[in-house]
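Asker: generate coordinates for the sequence data below:
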Amino acid sequence: MAMNPFVVDDGDQSNPFASTDETRINPWGGGGGGGGGNNSGSTPQLAGGGSRYGPSAGKTATPPPATPSPAAARQSTATNNAASSSSSSRYKTATTTTAPSGPESNSGGAPLSREMELQRREADVAQREARLKDRERAVGTHDVPNWPKFKPMIYHDIEKEIPLRGRWLVKRVYMAWILAVIVYLVNCIAAFSLLVTNASSGGVTFGISLLILLVGTPVSFVFWYRPLYNGVKGDSSSSFFFFWFNYGAHLGVAALLAVGIPGGVILTLAQFKNNLPSAIICMISSALLIFEVFYGSWQIKSASVYFRSRGMSAEQAKTEAVTGFASSKAGRDIAGAAVKSAVANEVRRT
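Answerer: Down below sits the predicted model:
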């Protein structure tokens, strides 16, 4: 029958794993039990009296943990707190340095921030443009003066400022103004010929014609051509009435000049007996004056047709005139003076 090597025979009490060296002393022994500390035939003892093959066999005995002193415990706690504070401060610094703030902390990050900045700038630009448009409507668009060419003082551009529907009328009246300037010049030359040929009242005639040339040229532009220009440009009824009144007066003066004042028909016939070249110049001047009267009458009729076609009326012209006068500086001054006078009278009554 085979013997079980893991079963200890009751008849043999010796430890099969014990050292055969009879002289070796058990280092775990307590020094007693059989003189000389020989551990043969006896159960090895652990420090503290435990059996080597007891419940704790095969485990190394660990000494109980030492209880720290109160001073050491306080020092260890202070050290741990300092380390924890240092670690927390480093974490906060790193978070402050690396974590984006504001809109950049969103999932979009920097691209979202740039998009919001672009939207803000676009809103600012739109607001500025709206402000500029309001200012232009209040003050009016300022263009660089381009007329007259030799010394620009005002802005004048028929193709740019005048609507297509009324451009033909403005061009005709502009030609009428150029014709008036030519008539003034030729009339002055005819009067000078009368002065040179010693015609009767030649000096006075030349003086009047020179004054008409120098003063009539800018006055005619400002008082009858420019009102029509602005009337067609802005559909202003009051400007049309201003044009009719002043241009009618101009044509009346031209008719008087054509009849008998310098360069007129009467002096022309008289000059044929005195000096033929001077008489021819006076005849040309008279013909131009007569042509100007007929051409101007045609333009007045054309302006009337355009006025009615645009649905303008005398009532609208009256309203525009009152509104324009009230908004002008003179109108505001008069209104202010009237208010002050009314308040003073009311104070005196009370």
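Asker: alpha carbons only for contacts and neighbour counts from here, please
Answerer: Will do.
Asker: which parts of this protein are helices?
Answerer: In the chain, the helices defined using DSSP state H lie at 70-98, 110-139, 158-161, 164-196, 202-220, 226-234, 237-259, 265-274, 276-309, 314-327, 329-349.
Asker: redo the ones you listed as a markdown table? Include mean neighbour count and distance to Lys149.
Answerer: A markdown table is the format used below for those (neighbours: other CA atoms under 10 Å; distance: least, CA to CA, whole Å):
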| stretch | mean neighbour count | distance to Lys149 |
| --- | --- | --- |
| helix 70-98 | 11 | 67 |
| helix 110-139 | 12 | 26 |
| helix 158-161 | 13 | 15 |
| helix 164-196 | 20 | 14 |
| helix 202-220 | 17 | 14 |
| helix 226-234 | 21 | 17 |
| helix 237-259 | 19 | 24 |
| helix 265-274 | 18 | 35 |
| helix 276-309 | 19 | 25 |
| helix 314-327 | 14 | 31 |
| helix 329-349 | 11 | 31 |
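Asker: so for Pro145, which of these sits nearest?
Answerer: Nearest to Pro145, of all these, is helix 158-161, at 13.5 Å by CA to CA.
Asker: the helices of the chain: which one's closest to Lys151?
Answerer: Of all these, helix 202-220 sits nearest to Lys151, with 13.2 Å by CA to CA.
Asker: okay, the helices of the chain in JSON lines with distance to Lys151 next?
Answerer: Shown next, in JSON lines, are these (distance: least, CA to CA, whole Å):
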{"stretch": "helix 70-98", "distance to Lys151": "66"}
{"stretch": "helix 110-139", "distance to Lys151": "24"}
{"stretch": "helix 158-161", "distance to Lys151": "19"}
{"stretch": "helix 164-196", "distance to Lys151": "17"}
{"stretch": "helix 202-220", "distance to Lys151": "13"}
{"stretch": "helix 226-234", "distance to Lys151": "18"}
{"stretch": "helix 237-259", "distance to Lys151": "25"}
{"stretch": "helix 265-274", "distance to Lys151": "36"}
{"stretch": "helix 276-309", "distance to Lys151": "27"}
{"stretch": "helix 314-327", "distance to Lys151": "30"}
{"stretch": "helix 329-349", "distance to Lys151": "29"}
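Asker: could you also give me the structure for this second sequence? I'd like to compare it with the first:
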Amino acid sequence: MADRGNPFGETDNPFQDPAVVEHRPGNQYATLDVYNPFESRGIPPPPPYNEQSAFQAPATLPTVPAQPAAPPGKKTSPTEPKNYGSYGSQETTAAAATADLLRRQEELNRKAEELDRRERELQNTALGGSAGRQNNWPPLPSFCPVQPCFYQDIGVDIPQDFQKTVKIMYYVWLVSAGTLFLNFLACLAWFITDGSQGSGFGMSILWMILFTPCSFICWYRPLYKAFKSDSSFNFFVFFFIFLVQDILYVLQAVGIPGWGFSGWIAAFTAMKGNTGVGVLMIFVAIFLTGTAVMGIVMLKRVHSIYRRTGASFQKAQQEFAAGVFTNQTVRTAAAQAAAGAAQNSFKPQ
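Answerer: Got it, this is the predicted structure:
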């Protein structure tokens, strides 16, 4: 077998190669491999190739400023690092989330109870019809000889989308009724200070007695029925009567003397004779003006809802005709009239 020769040349040991031996670490050639920073604190590492390093370590270590001495009787504690995700803020966030969940839970429970109540009401209505519902308005005490005349429950009868509108119209009626009572008191005070205002005082009594029940029956109840059963006929009744009511609201706010309204003209007229009565009538005039503005705004709002419901005049006519023909009293009267006409036709002349 032929001798292939030594690939490293004449040297048998490759680590004895002069190029390797030249770069071995020695005393005059120190490297970072033999430098221990933990044993040579404060001593800079030796520069390679015995050259002066451009970066020299400081001769002495930086001194840490001394902590001020603690007052006697007080223990010193190490400075705690800042915690940017503080525990207190996390507790506050958790408490707020818990409170929000509790509030939502209470709201859901309240809605569930309301739905159960409405379901029971609807079941009672379906089983017993209108006779199964007892009248509850006006809310009179049990010992009163006069019993409630109407059944009213906006949460049961009115769809969810229209409940707010019906409630606002109910409050408008309450405010108008209370304003008429204040108008009566103001006209009474004016009549006491000025005896020539007897006609205005009498008219204020008439407006209070007449408008309070008639407004509820003539425009509020049709509005209630219109939203309850989507009745075009009741919508038209409401629009016609409430438009007249709005005109009267404006006249009340104007306050023509002698008409029984403590409006602006009557208030400034009474101010000339008695300042206290004038101030009272101005206060009532503000209420009358607010009622007139609310009436106009709500009339426009109800009309916009009416246009979205698909109601029409033709539908109102059909409902009116169906209501007339299905009314038992009308049918009985028509049958009696037809029978009387038939008997007369068979009588000998």
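Asker: ok so, going back, quick one: which of the helices of structure 1 is nearest Asn146 of structure 1?
Answerer: helix 158-161 (12.0 Å).
Asker: ok, average deviation of that closest one from structure 2?
Answerer: Superposing on structure 2 and averaging over aligned pairs (mean CA distance after the TM-score superposition for structure 1), helix 158-161 of structure 1 comes out at 1.5 Å.
Asker: likewise stretch 168-175 of structure 1?
Answerer: Relative to structure 2, stretch 168-175 of structure 1 is 1.1 Å off (mean CA distance after the TM-score superposition for structure 1).
Asker: swap in stretch 286-295 of structure 1?
Answerer: Stretch 286-295 of structure 1 sits 1.6 Å off on average (mean CA distance after the TM-score superposition for structure 1).
Asker: list of residues touching that stretch?
Answerer: For stretch 286-295 of structure 1, contacts defined as CA atoms under 8 Å, 6 or more residues apart in numbering pick out 176, 179-180, 183, 251-252, 254-255, 257-259, 263-265.
Asker: next one: it to chain centre, how far?
Answerer: On the basis of CA atoms, centre = their mean, to the nearest Å, stretch 286-295 of structure 1 sits 54 Å off its chain's mean C-alpha point.
Asker: my guess is Val156 of structure 2 meets Leu115, correct?
Answerer: No: contact criterion CA atoms under 8 Å: Val156 of structure 2 and Leu115 do not qualify, at 9.1 Å.
Asker: for Pro148 of structure 1, find the nearest of the helices of structure 1.
Answerer: By CA to CA (comparing all of the helices of structure 1), the closest turns out to be helix 202-220, at 10.9 Å.
Asker: related to what we said a few turns ago, can you tell which of the helices of structure 1 is closest to Phe150 of structure 1?
Answerer: With CA to CA, the closest approach to Phe150 of structure 1 among the helices of structure 1 belongs to helix 202-220: 14.5 Å.
Asker: and the closest one with helix 226-234, angle?
Answerer: Interaxial angle, helix 202-220 of structure 1 versus helix 226-234 (axes from the mean of the first three to the mean of the last three CA atoms, to 10 degrees): 20 degrees.
Asker: can you tell me what Leu174 of structure 2 aligns to in structure 1?
Answerer: In structure 1, the residue matched to Leu174 of structure 2 (TM-score structural alignment) is Ile178.
Asker: if you could redo that for Leu248 of structure 2, that was the one I meant.
Answerer: Leu248 of structure 2 maps onto Val253 in structure 1, by TM-score structural alignment.
Asker: I'd like the distance between Gly129 of structure 2 and Ile265 of structure 2.
Answerer: Computed with CA to CA, to the nearest Å, the distance linking Gly129 of structure 2 and Ile265 of structure 2 is 52 Å.
Asker: please apply the same query to Leu174 of structure 2.
Answerer: Leu174 of structure 2 is 25 Å from Ile265 of structure 2, where distance means CA to CA.
Asker: try Leu251 of structure 2
Answerer: As judged by CA to CA, Leu251 of structure 2 and Ile265 of structure 2 stand 11 Å apart.
Asker: what's the burial count for Arg118 of structure 2?
Answerer: Applying other CA atoms under 10 Å, we find 16 residues neighbouring Arg118 of structure 2.
Asker: starting at the chain centroid, how far to stretch 267-280 of structure 1?
Answerer: Distance of stretch 267-280 of structure 1 from its chain centroid, counting by CA atoms, centre = their mean, is 69 Å.
Asker: so what touches that stretch?
Answerer: Counting by CA under 8 Å, 6+ apart, Ala190, Ser193, Leu194, Thr197, Ala199, Gly260, Ile261, Cys282, Met283 sit against stretch 267-280 of structure 1.
Asker: among these, which two are most distant?
Answerer: Spatial extent of these (CA to CA) is set by the pair Thr197 and Gly260 at 17.9 Å.
Asker: export the contacts of stretch 267-280 of structure 1 to JSON lines and tack on distance to Val215 of structure 1?
Answerer: Formatted as JSON lines, the contacts of stretch 267-280 of structure 1 follow (distance: CA to CA, whole Å):
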{"residue": "Ala190", "distance to Val215 of structure 1": "18"}
{"residue": "Ser193", "distance to Val215 of structure 1": "21"}
{"residue": "Leu194", "distance to Val215 of structure 1": "21"}
{"residue": "Thr197", "distance to Val215 of structure 1": "26"}
{"residue": "Ala199", "distance to Val215 of structure 1": "25"}
{"residue": "Gly260", "distance to Val215 of structure 1": "21"}
{"residue": "Ile261", "distance to Val215 of structure 1": "17"}
{"residue": "Cys282", "distance to Val215 of structure 1": "21"}
{"residue": "Met283", "distance to Val215 of structure 1": "23"}
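Asker: what's the spacing between the closest residue to Arg332 of structure 1 other than its chain neighbours and Asp333 of structure 1?
Answerer: Excluding the flanking residues, the one nearest Arg332 of structure 1 by CA to CA, 6 or more residues apart in numbering is Ala326, at 6.1 Å. Applying CA to CA, the value for Ala326 of structure 1 to Asp333 of structure 1 is 9 Å.
Asker: over to Pro227 of structure 1?
Answerer: 25 Å.
Asker: same check on Arg310 of structure 1?
Answerer: Arg310 of structure 1 sits 34 Å away from Asp333 of structure 1, going by CA to CA.
Asker: same deal with Lys340 of structure 1?
Answerer: Noted for Lys340 of structure 1: a distance of 11 Å to Asp333 of structure 1, by CA to CA.
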